[in-house]
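1. Requesting a structural model of the entry that follows:
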Amino acid sequence: MAKITYVEHNGKEHIVEVASGLTVMEGARDNNIPGIEADCGGACACSTCHVYVDEAWIGKIPAKDDMEEDMLDFAYEPDPAKSRLTCQIKVTDELDGLRVKMPEKQI
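-> Sure thing, here's the model as predicted:
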């Protein structure tokens, strides 16, 4: 289990426990976190689960693969360093304390 903080674009925070083995997207979906739409259900076929990873966590999560990089081209205002698709981040105990911020909108 890891506590993950999801921060809406307006600054409202949601701190939830997410079971290891799920994705950060599934944690948002299962806890009704607004701002992560996840239209493709986690297949890395859209960009509607886009977030900005807190700078302190950028080097602590697995690197993006080519497919995620390609899908981020369709995200709203992607940041080359901080943007990630939450469907591609598997939760582990090491991610306890992870903070992600949602963009203004998902496209």
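2. Every contact and neighbour count from this point should use C-alpha atoms.
-> Will do.
3. shouldn't residue 61 be in contact with residue 89?
-> Yes: between residue 61 and residue 89 there is a contact under CA atoms under 8 Å: 7.4 Å.
4. Tell me which of these two has more neighbours.
-> The neighbour comparison of residue 61 against residue 89 (other CA atoms under 10 Å) goes to residue 89, with 19 against 15.
5. in terms of contact, does that one touch residue 23 like I think?
-> Yes: at 5.4 Å, residue 89 counts as touching residue 23 under the criterion of CA under 8 Å.
6. Who are the contact partners of the residue nearest to the spatial centre of the chain?
-> By CA atoms, centre = their mean, the chain has its centre lying nearest to residue 86, at 2.9 Å. Contact partners of residue 86, counting by CA atoms under 8 Å, 6 or more residues apart in numbering, are 23-25, 49-51.
7. And this one, please, so the two structures can be compared:
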Amino acid sequence: MPKMSFFERDGSVREVEAPLGLSVLEIAHRHGVDLEGACEGSLACATCHVVVDPAWAEKLQPPTEDEEDMLDLAFALEKTSRLGCQIVMTEALDGLVVRLPRTG
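-> Have a look, this model is predicted:
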């Protein structure tokens, strides 16, 4: 099964199984990673904001205009910021690394 890693806000790294077809948000929830997702993946908020490791950013599908609009609302936006609900696990993303942004 594919895997991915979350760099948590406290600096720890959690490598988890990442089933194909699930979003990064769903994978985080499945493994108890502190990624909110207030709109439950309906692309109506920015609470599942993650920062994709630069080595992986180019491997993702580009963000849609709707995702970019929601990212404008995210705190601590970075060049490789994405919404976890919009990154869907594929074989090509086996090993994906994302970081949870600092809050406040």
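8. returning to what we had before: how about the residue nearest to the centre of structure 1, what's its match in structure 2?
-> Taking TM-score structural alignment for the superposition, residue 86 of structure 1 sits opposite residue 84 in structure 2.
9. For residue 52 of structure 2, see how far away its match is.
-> 9 Å (CA to CA, to the nearest Å).
10. Please, where are all the strands along structure 1?
-> Remark: strands assigned in structure 1 by DSSP state E are 2-7, 13-18, 50-53, 83-85, 99-101.
11. got the ones you listed as a markdown table, with distance to residue 70 of structure 1 columns?
-> A markdown table is the format used below for these (distance: least, CA to CA, whole Å):
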| stretch | distance to residue 70 of structure 1 |
| --- | --- |
| strand 2-7 | 24 |
| strand 13-18 | 27 |
| strand 50-53 | 13 |
| strand 83-85 | 11 |
| strand 99-101 | 20 |
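12. Between these, which one is closest to residue 65 of structure 1.
-> strand 83-85 (10.5 Å; CA to CA).
13. now the closest one, how far from the chain's geometric center?
-> On the basis of CA atoms, centre = their mean, to the nearest Å, strand 83-85 of structure 1 sits 6 Å off its chain's mean C-alpha point.
14. What of stretch 26-46 of structure 1?
-> Using CA atoms, centre = their mean, the offset of stretch 26-46 of structure 1 from its chain centre is 9 Å.
15. try stretch 86-101 of structure 1
-> 7 Å.
16. try stretch 17-29 of structure 1
-> Worked out by CA atoms, centre = their mean, stretch 17-29 of structure 1 lies 10 Å from the chain centre.
17. how long is it end to end?
-> Chord length of stretch 17-29 of structure 1, first to last residue, is 12 Å (CA to CA).
18. same deal with stretch 47-66 of structure 1?
-> 14 Å.
19. Give me the contacts around it.
-> Contacts for stretch 47-66 of structure 1 (CA under 8 Å, 6+ apart): 25, 35-39, 71-72, 74-75, 79, 81-89, 95, 98-103, 106-107.
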